[in-house]
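A.B. asks: how does the following fold in three dimensions:
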Amino acid sequence: MDEVAAAAGVSRATVSRVINNAPTVEAKIRERVQRAISATGYVVNSAARTLVTRRTGSVALVISEPEQREYDSSFLNRIFTDPFFGRITAGAQSALRPHDVHLVILPTDSSDHHQVVRYLRQGHVDGVLLISSHDEDPLPEQVHALGIPAVMSARPAAAIPASFVHTDQRLGARLAAEHLIRRGCTRLATVSGPLDMPAGQERLDGFRSFLQRRGLADVPCVEGDFTRAGGEDAARRLLAEHPGVDGLFVANDLMAEGAMLVLHDLGRRVPDDVAVIGFDDSSAALACRPPLTTVRQPVEEMAAEMAELLLAHIADPDRLPRSVSFQPTLVIRGSA
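C.D. replies: Here you go, the predicted model:
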């Protein structure tokens, strides 16, 4: 910093203010210091800054899943190939990058929660974005007990004061049901998500509740696992028992892609013989043939909002928790 100050012809304190983006530095002086930084090759000592500020400049994206499901060849493979998690990462980074805050991705299942808790307790990050999808997951309470700033991806099942974002899952499923009815479908069925997950429960409830009010009380359902292979298996079992289905709601796009492969194998045309609607509006929806009609939840925007909330909590640890709700929309393409 002394070398930068000498090169720029300013004090060491002025260099420090420029590096820390203080608003009190004149534009011309800031530019002169930045040129001197480039010329001298100066790089901030992150370890030293952490000692002074008590900040690491990093936050953790913790993706908490149960022990791997029957159709998963690998837990990590599921995490890093599922478009949903890629969209979360992209959305969070879009909000963190302008603040020069880095994202540390920590996938975890129930077998190694203790390792994640230990990592967080050691102070490696300033806060946590927690993606937890199961009511019985102990990790939200464990993270809260650490006293580290955290924001959840959905309303926490436990009674803990935490900020969170959420989508109206039941409304999204209702949009799918309404569209299938408008298309004239009369023999509807669904491949649900895992019913130990709130998203799986709420999407199934929203779909069935709307149809029940329309006089369709007995809607066949086979539970899936939110993977493409699981969607194939569930759709094959569903169509073996109910071959006359003409409208199918599948609780996420990856499973819908698998279901459409099964329909193709059975010689059922989409949408002429069976209309299909997915959920998420992920890249998998565009990979389907025909392209998948789906319920969009704005995952990138939700993740960015999580990151903004977390930055606010890091800056002000006494800030009160708040929730932000996002509304789903129906994206109509070729499958329904």
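A.B. asks: switch to C-alpha atoms for all contacts and neighbour counts from now on
C.D. replies: OK.
A.B. asks: which SSE is residue 226 in?
C.D. replies: For residue 226, there is no host helix or strand (DSSP states H and E).
A.B. asks: contact partners for it?
C.D. replies: For residue 226, the contacting residues are 193, 194, 251, 252, 254, 255, by CA atoms under 8 Å, 6 or more residues apart in numbering.
A.B. asks: now go through those residues and say which are in strands.
C.D. replies: Within the contacts of residue 226, no residue falls in strands by DSSP state E.
A.B. asks: residue 229: which of the residues you listed is nearest?
C.D. replies: Nearest to residue 229 among these: residue 255, at 7.2 Å, using CA to CA.
A.B. asks: who touches the nearest residue to that closest one once chain neighbours are set aside in this structure?
C.D. replies: Leaving out its chain neighbours, the residue that sits closest to residue 255 by CA to CA, 6 or more residues apart in numbering is residue 231, at 3.8 Å. Counting by CA under 8 Å, 6+ apart, residue 231 makes contact with 191, 224, 225, 254, 255, 256, 257, 258, 259.
A.B. asks: mind jotting down where the strands sit in the stretch 51-200 of the chain?
C.D. replies: 58-65, 102-109, 128-132, 150-152, 163-167, 188-192 (DSSP state E, counting those that start in this stretch).
A.B. asks: adding mean neighbour count and distance to residue 205, write those strands out as TSV.
C.D. replies: Shown next, in TSV, are these (neighbours: other CA atoms under 10 Å; distance: least, CA to CA, whole Å):
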stretch	mean neighbour count	distance to residue 205
strand 58-65	21	22
strand 102-109	17	27
strand 128-132	24	20
strand 150-152	27	23
strand 163-167	21	15
strand 188-192	27	10
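A.B. asks: second input sequence below; structure requested for side-by-side comparison:
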Amino acid sequence: MIDQSEIPSATRPAPTLEQVAERAGVSRSTASRAINGGDRVSPEAMESVAAAVADLGYTPNRAARSLVTRRTDSVALVVPEPDERVLSDPFFAGVLNGVSTPLALADLQLLLVIARPGESERTARYLRAGHVDGAIVVSHHRDDAIDRALQASRLPTVFIGRPLVGGESAAVVDTDNLRGGRLATEHLVRLGRRRIGTIAGPADMSAGIDRLAGWRAALAEAGLPDDAVVHGDFTVDGGAAAARELLSRFPDLDAMFIASDLMAAGALPELAEAGRDVPGDVAVVGYDNSGLATTTKPNLTTVTQPVIAMARAAGEELVAQLQGRAARTEQVFEPELVVRGSA
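C.D. replies: I've put the predicted structure just below:
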């Protein structure tokens, strides 16, 4: 009989489940159950199978394993945005960074699912068809069918950001966006600014709505007008266009709260083009405290949104659900103001 260890690894056939069972001294079915979670397997048999797997270098066949466990060992990160937005916005890089760690520790594969405009129904069908064990949804909009479909399904799901439709019973990880909008605006008021405009986020996203509400609340408390509002789309180009419109309609502005760092990065050159010094003529506060905030000129005063920590919490929540724990309804992170040169 040929000793498998004498055969070069490049040409050696992959060990089989039968060989694992023989090495461990158990039946094939017991070895299979041990490898796929240990259901109805004694501790002694589990230890023997684990030793055999290590000795032989056995790698379970995921396709066969999924037939036994009815699990794919993969989860989806669902982003209902255009491709170019996902690839250019540092927010999504932070989400991927934070989510990947808890999923890797749980031996789960992460699939990125970009639900382009108009494809929500197709994406929802894919997610419900058993291709993944769970989903994390980020950057969702009011009319996304994905939100409603996943909340109506039995698929374990976590939302990063509060869904606008039926989010009361969903598992949500978010930051206190209303409080963040207040922090930014209260800082501008303390600086003595009296004509404070805002470039708000999209009106069909909870982050855009809540940050705008925080801006309004702080101005109402200070007895200042809240009519200087233009909505952007959380992109550099959207921020630039919104800044041009805001300056055209409200030339007396002495401050801006801009609801994302990307939009602020687009607005700052427009202010310079209009001959408005920052912060001398117009103080500017952004939102996110992304790496971009330290590259603008001047560096951007902004509100921290702990994206990586939020995404890590979402990943941990999904793993807990997959392990049988009831969904935790809401985890909310507190924002903080970071003061730099723009205000």
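A.B. asks: nearest to residue 45 of structure 1 among the contacts of residue 231 of structure 1?
C.D. replies: residue 254 (44.1 Å).
A.B. asks: ok, that closest one - how many residues close by?
C.D. replies: Residue neighbour count, defined by other CA atoms under 10 Å, stands at 30 for residue 254 of structure 1.
A.B. asks: show me what it lines up with in structure 2.
C.D. replies: Alignment note (TM-score structural alignment): residue 254 of structure 1 maps to residue 262 of structure 2.
A.B. asks: assign residue 202 of structure 1 to helix, strand or coil.
C.D. replies: Classification of residue 202 of structure 1 using DSSP: H, G, I helix; E, B strand; the rest coil returns helix.
A.B. asks: for the equivalent of it over in structure 2, which residues are in contact?
C.D. replies: With TM-score structural alignment as the matching criterion, the partner of residue 202 of structure 1 in structure 2 is residue 210. Residue 210 of structure 2 sits next to 177, 178, 181 when contact means CA under 8 Å, 6+ apart.
A.B. asks: the second one touches residue 214, doesn't it?
C.D. replies: What it means is residue 178 of structure 2. Yes. If you go by CA atoms under 8 Å, residue 178 of structure 2 and residue 214 touch, sitting 4.4 Å apart.
A.B. asks: quick one on the thing from earlier: between the contacts of residue 210 of structure 2, which sits nearest residue 73 of structure 2?
C.D. replies: Of all the contacts of residue 210 of structure 2, residue 177 has the smallest distance to residue 73 of structure 2: 33.3 Å, by CA to CA.
A.B. asks: contact partners for the closest one?
C.D. replies: Going by CA under 8 Å, 6+ apart, residue 177 of structure 2 touches 207, 210, 211, 214, 335.
A.B. asks: and the alignment partner in structure 2 of residue 46 of structure 1, what does it touch?
C.D. replies: Residue correspondence to structure 2 (TM-score structural alignment): residue 46 of structure 1 is matched to residue 62. Residues in contact with residue 62 of structure 2, defined by CA under 8 Å, 6+ apart, are residue 72.
A.B. asks: check residue 174 of structure 1 too.
C.D. replies: Applying CA under 8 Å, 6+ apart, we find residue 174 of structure 1 in contact with 206, 207, 210.
A.B. asks: quick test: name the residue nearest the centre of structure 1.
C.D. replies: residue 88 (3.8 Å; CA atoms, centre = their mean).
A.B. asks: residue 28 of structure 2 touches residue 35, doesn't it?
C.D. replies: No. Residue 28 of structure 2 lies out of contact with residue 35 (CA under 8 Å); the separation is 10.7 Å.
A.B. asks: more crowded one of the two?
C.D. replies: With neighbours defined as other CA under 10 Å, residue 28 of structure 2 and residue 35 compare such that residue 35 has more, 19 against 16.
A.B. asks: count the neighbours of the equivalent of residue 195 of structure 2 over in structure 1 for me.
C.D. replies: If you follow residue 195 of structure 2 across to structure 1 using TM-score structural alignment, you land on residue 187. Applying other CA under 10 Å, we find 19 residues neighbouring residue 187 of structure 1.
A.B. asks: what is the burial count for residue 195 of structure 1?
C.D. replies: There are 16 residues near residue 195 of structure 1, going by other CA under 10 Å.
A.B. asks: excluding residues flanking it in the chain, which one is nearest it?
C.D. replies: residue 201 (5.2 Å).
A.B. asks: residue contacts, that neighbour?
C.D. replies: 192, 193, 194, 195.
A.B. asks: pick out the most distant pair among these.
C.D. replies: Spatial extent of the contacts of residue 201 of structure 1 (CA to CA) is set by the pair 192 and 195 at 7.5 Å.
A.B. asks: now the common contact residues for those two.
C.D. replies: Listed as contacting both residue 192 of structure 1 and residue 195 by CA under 8 Å, 6+ apart are 201, 223.
A.B. asks: quick check, residue 230 of structure 2 in a helix?
C.D. replies: No. Secondary structure assignment (three-state DSSP) places residue 230 of structure 2 in strand, not in a helix.
A.B. asks: count of residues packed around it?
C.D. replies: Residue 230 of structure 2 has 20 neighbours, counted by other CA under 10 Å.
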